[in-house]
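J.: sequence and predicted model, in that order:
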Amino acid sequence: MPESLEQLLQRVTQQQDQIAQARPLPEATLRSLLDDFLIRFAHDTTALEGNTLTLHETQVVLEHGITIGGKTLREHLEVTNVAKAWEALNAWVRSAEPLTEELLIHLHRLTMAGILPEEAGHYRTVPVFIRGSQHVPPNPLRVPKAMEDFVQKFAHRPPGMHPIVFAAHAHIQLAAIHPFIDGNGRVSRLLVNGLLLREGYPPASYPATSRAEYLATLERAQVTQDRDPFVRVTAEAVDWMQQRYLLAIRHTNSMPPIQDLDSD
């Protein structure tokens, strides 16, 4: 029988307990995990929006600052902007500051810098329609109040709600409000990770290879209010990263002890 959503969340919770018990990982190991994640996240989150840089090309751009022939300036900016927004997100995670509209606006400003110079960091003032979606975002006049309500709702996780469910619901609702002209998906996926990291969970990247499932389950959540399929997609993304952590833990635990140089 396929794993139910409840079983998946239970397994992910148990894996999280294993990771917590094994902390701290060696600093170099943790840094390599997170450096690798950022490359994957920058690739996946922009590829979901049509960026054609490959994973390897994304790595070259981020690590070496080299432009890729045949790729547009916008595609390069998209991945470098995500990296800058990721730094800002992690600064918020480490702080004691609550979720605010200012944070989301700042993430949007960083994400869309040089791409939408006039709209970056500003709520939309015109109606928008999402290509291929039945969901119609609210009238722009309602966006400020919708965002005020949003940050109040997601400032604190309700007792008993699983952190992954909470993060997934935040993504669904922010994307449904669609407060910006463009870049809503990228800001929503950044927010998912901010909420996960604050709960001690590893970050998660929705893989570009599962774009159809990601979009279909997000659409279903917004149109029919059936959120469980999107929660599952989110939990599977967390599970993938947890497996990386668990592998690092196994490798760390299997290492022989460092030889005592004075033992001879």
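T.: Now that the structure is in, tell me what you want to look at.
J.: every contact and neighbour count from this point should use C-alpha atoms.
T.: Noted.
J.: buried ones in stretch 91-109, by neighbour count?
T.: Using 16 or more other C-alpha atoms under 10 Å as the burial criterion, the residues of stretch 91-109 that qualify are Trp92, Val93, Leu99, Thr100, Glu101, Leu103, Leu104, Ile105, His106, Leu107, His108, Arg109.
J.: what does stretch 48-66 give?
T.: Leu48, Asn51, Thr52, Leu53, Leu55, Glu57, Thr58, Gln59, Val61, Leu62.
J.: and the second one, helix, strand or coil?
T.: Recorded secondary structure, Asn51: coil (DSSP: H, G, I helix; E, B strand; the rest coil).
J.: count of residues packed around the residue nearest to it when sequence neighbours are not counted?
T.: Closest residue to Asn51 apart from its sequence neighbours, by C-alpha to C-alpha, 6 or more residues apart in numbering: Glu75 at 5.8 Å. Per other C-alpha atoms under 10 Å, the neighbour tally for Glu75 reads 20.
J.: repeat for Val238
T.: Applying other C-alpha under 10 Å, I find that Val238 has 23 neighbouring residues.
J.: point me to the helix or strand that includes it.
T.: Using DSSP states H and E, Val238 maps to helix 228-253.
J.: what's the answer for Thr45, then?
T.: Element membership for Thr45 (DSSP H and E) is helix 27-47.
J.: which SSE is immediately downstream of that helix?
T.: helix 55-64.
J.: which strands or helices does that following helix pack on?
T.: Contact here means 3 or more C-alpha pairs under 8 Å, 6 or more residues apart in numbering; DSSP states H and E; on that basis helix 55-64 packs against helix 27-47, helix 73-94.
J.: repeat the analysis, applying 7 Å as the threshold.
T.: Packed against helix 55-64 by the contact rule (3 or more C-alpha pairs under 7 Å, 6 or more residues apart in numbering; DSSP states H and E) you find helix 27-47.
J.: and the angle from the helix it packs on to helix 55-64?
T.: In terms of direction (axes from the mean of the first three to the mean of the last three C-alpha atoms, to 10 degrees), helix 27-47 departs from helix 55-64 by 120 degrees.
J.: who touches helix 27-47?
T.: Contacts with helix 27-47, where a contact means C-alpha atoms under 7 Å, 6 or more residues apart in numbering, come from Leu55, Thr58, Gln59, Glu78, Val79, Val82, Ala83, Arg186, Ser205, Tyr206, Pro207, Ala208.
J.: one more structure, for comparison:
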Amino acid sequence: MAKPNELLAASLAELRGVTQNGTRSVVKSEELSRVHRERLQDNGFLEEIMKGWLAVNSRPSANNRIDAAWSTVYWEFVARYLDDRFANEWRLSADASVALWSENHSIPGQVIVRSSKANNQLVKLPSNTSLYLLRSKENEPAEMRQRLRLMPMEEAICNLSPESWRTSATDVIAVIGSIRGTSTLLQYLLDGGRSHVGGRIAGALRHLGRTRDADTIIKTLESAGYNPHEDNPFDPAVDLVTLDARRTQAPSATRIKTLWAKMGKDALNHIGFEQVRINDRDGYIADIDERYVADALNSLSIEGYEVSEELIRRVQDGQWKPDEDAQDHETKNALAAKGYRLAFEEVRDDIRKILDGAPTGELLEARHQDWFRAMFSPSVNAGIIKAHQVAGYRSHNVYLRGSSHVPLPPHAIADAMDALFESISEESDARLKAILAPVLFTYIHPFPDGNGRIARFMMNALLAESGAPWTVIPVARRDEYMNALEEASQHENIVPLTNFVCELVNAPPPPTGATAARKDN
């Protein structure tokens, strides 16, 4: 008789075949036999999304995937479920399409799906999300994007509700900024006789600086016999980015610029420390060194590493010897501590350049990947990761357990990072840079690992430009920190993070002996 572990191994082999060697995270119940399915569910490798549909959990010892990481399977489930139910006769609504065209992959509370085969049905899903299957008169054209059938970009803009222009302004602006000219927009407007929508789009374009395109829409509608009423559909109280009048920009780049403009005003109203000039540069650098142990201990602990003050000091003093000590060679915690020290030294040297007047936007653009490589060089040297894995930005999607925010897809990273460094260069208030740049860096999440640590290094490099001291985020306040990041990333509310950082800037660093390591869920 086969042993339990042998039976489980057989079921896992069956699952591997169904998921095409792990490339799928969602399966139909009928794709596995009842015996295999129940065994895998009992052992936590499968979780029910809804009747007939299951999510694969490759980490059953960790939190329940559906509860803690619904975003990791949500869009794949939506695509597979709708394909299974409607074949190719479905597409997402205007709002959902605009969000995805704009590189916003976060999970909305509800997605409306249009299909001639639908029956106006509400499909309830985990985490208080749902699909509403809206019956359309006929099969409607769609464009494919990452297995999802979207409403064409210009058509989606023309079909947005007036409310969406205010509640989803960042998404809308990111899409408008990527549309060249007005020809396709006018085709949808004229074919539907939608002069009121044309007036709304013209008002938006004029507000964003594309005056020529706004004039073209109004004049074309008037020449066709319509009397469009131009109206700015955005919230006039919100600061928005100005679009380039002559060339389009990638949606991810416009998204970052828009977020900087929108959140910058709120952050500036809540910054609680003054910008000063550092005259004693050697003294400032010496103070950074004094704070190193507390910084490394807390920053690594925030990311789930189990590090001690003794380990941090051993690395700092050059007593970490992987060639002589097997424990040093094998432990990921020691490798992380060594990498943090190497990256810290790079950042400290760059701060000296900043204090000497180096432009921070240019310096961070040139050096942030050097920090990343330094951070993971011990793991490369130990053979734990390959050199190509630290050779640039990530080439795969990443998801954040416990967060509703979904970082940008790989193809959007380079444009977004360019926009981030341009925003840093164009911003005159170093305090504002220190608040906004790190949160937008983690929003993009450009690297396969280490994004939180690099973001905190970036924060401190920019705080140095403002004259503020090197600031430690205490692991004891990790939940508050993460909640503030979530508010900024998911709800564009920068105030909690601004208040949090300013409080720490004005406080002494936490004592090293009081810091307790904790694991990241």
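T.: In hand now; what should we look at? Note that the coordinates shown come from a computational prediction; the quantities given were computed from them, not determined experimentally.
J.: mind picking the two most distant members of the buried residues of stretch 91-109 of the first structure?
T.: In the buried residues of stretch 91-109 of the first structure, the most distant members under the criterion C-alpha to C-alpha are Val93 and Arg109, with 18.1 Å between them.
J.: identify the residue nearest the residue nearest to the spatial centre of the second structure in space, chain neighbours excluded?
T.: For the second structure, Pro407 is the residue whose C-alpha lies nearest the centre (C-alpha atoms, centre = their mean; 2.5 Å). Nearest residue to Pro407 of the second structure, sequence neighbours excluded (C-alpha to C-alpha, 6+ apart): Ile444, at 5.4 Å.
J.: I'd like the distance from stretch 420-434 of the second structure to the chain centre, please.
T.: Offset of stretch 420-434 of the second structure from its chain centre (C-alpha atoms, centre = their mean, to the nearest Å): 19 Å.
J.: if we can go back for a sec, so what corresponds to the residue nearest to Pro407 of the second structure in the first structure?
T.: Superposed on the first structure with TM-score structural alignment, Ile444 of the second structure falls opposite Ile177.
J.: what number of residues lie near its match?
T.: Neighbour tally, Ile177 of the first structure, other C-alpha under 10 Å: 21.
J.: Asn139 is in contact with that one, correct?
T.: No: using C-alpha atoms under 7 Å, Ile177 of the first structure is not in contact with Asn139; the gap is 9.2 Å.
J.: re earlier: aligned counterpart of the residue nearest to the centre of the second structure in the first structure, please.
T.: Taking TM-score structural alignment, the alignment pairs Pro407 of the second structure with Pro137 from the first structure.
J.: now name the helix or strand holding that match.
T.: Going by DSSP H and E, Pro137 of the first structure is not in any helix or strand.
J.: Leu103 of the first structure -> the second structure?
T.: So, by TM-score structural alignment, Leu103 of the first structure is matched to Arg367.
J.: okay, and that match sits in which element?
T.: Applying DSSP H and E as the criterion places Arg367 of the second structure in helix 360-381.
J.: what's the next helix or strand after that helix packed up against?
T.: Heading C-terminal from helix 360-381 of the second structure, the first helix or strand you meet, by DSSP H and E, is helix 410-426. On a contact count with 3+ C-alpha pairs under 7 Å, 6+ apart, helix 410-426 of the second structure meets helix 251-268, helix 360-381.
J.: can you do 10 Å?
T.: Where contact means 3 or more C-alpha pairs under 10 Å, 6 or more residues apart in numbering; DSSP states H and E, helix 410-426 of the second structure is packed against helix 251-268, helix 360-381, helix 430-444.
J.: could those helices go into TSV alongside distance to Leu190 of the second structure?
T.: Formatted as TSV, those follow (distance: least, C-alpha to C-alpha, whole Å):
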stretch	distance to Leu190 of the second structure
helix 251-268	26
helix 360-381	45
helix 430-444	38
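J.: what's the closest of the ones you listed to Leu7 of the second structure?
T.: Of all these, helix 360-381 sits nearest to Leu7 of the second structure, with 35.6 Å by C-alpha to C-alpha.
J.: what is that closest one packed up against?
T.: Using 3+ C-alpha pairs under 10 Å, 6+ apart, helix 360-381 of the second structure sits against helix 326-330, helix 332-355, helix 410-426, helix 430-444, helix 451-466.
J.: the same query, at a cut-off of 6 Å, please.
T.: Identification of packing neighbours for helix 360-381 of the second structure by 3 or more C-alpha pairs under 6 Å, 6 or more residues apart in numbering; DSSP states H and E yields helix 332-355, helix 410-426.
J.: where does Arg149 of the second structure fall, helix, sheet strand or coil?
T.: Of the three states, Arg149 of the second structure takes strand according to three-state DSSP.
J.: that one pairs with which position in the first structure?
T.: With TM-score structural alignment as the criterion, Arg149 of the second structure has no equivalent in the first structure.
J.: number of residues surrounding Arg149 of the second structure?
T.: Residues contacting Arg149 of the second structure under the criterion other C-alpha under 10 Å number 22.
J.: same check, this time on Glu486 of the second structure
T.: Using other C-alpha under 10 Å, the number of residues around Glu486 of the second structure comes to 22.
J.: and of the contacts of helix 27-47 of the first structure, the nearest to Ile19 of the first structure?
T.: Closest to Ile19 of the first structure out of the contacts of helix 27-47 of the first structure is Ser205 (18.3 Å), distances taken as C-alpha to C-alpha.
J.: what's the spacing between the spatially closest residue to that closest one that is not a sequence neighbour and Pro24 of the first structure?
T.: Among residues not flanking Ser205 of the first structure along the chain, Phe41 sits closest, at 5.3 Å (C-alpha to C-alpha, 6+ apart). Here Phe41 of the first structure is placed at a distance of 23 Å from Pro24 of the first structure (C-alpha to C-alpha, to the nearest Å).
J.: kindly report the same for Asp44 of the first structure.
T.: If you measure Asp44 of the first structure against Pro24 of the first structure using C-alpha to C-alpha, the figure is 28 Å.
J.: aligned to Leu38 of the first structure, what sits in the second structure?
T.: When the second structure is aligned by TM-score structural alignment, Leu38 of the first structure is paired with Tyr292.
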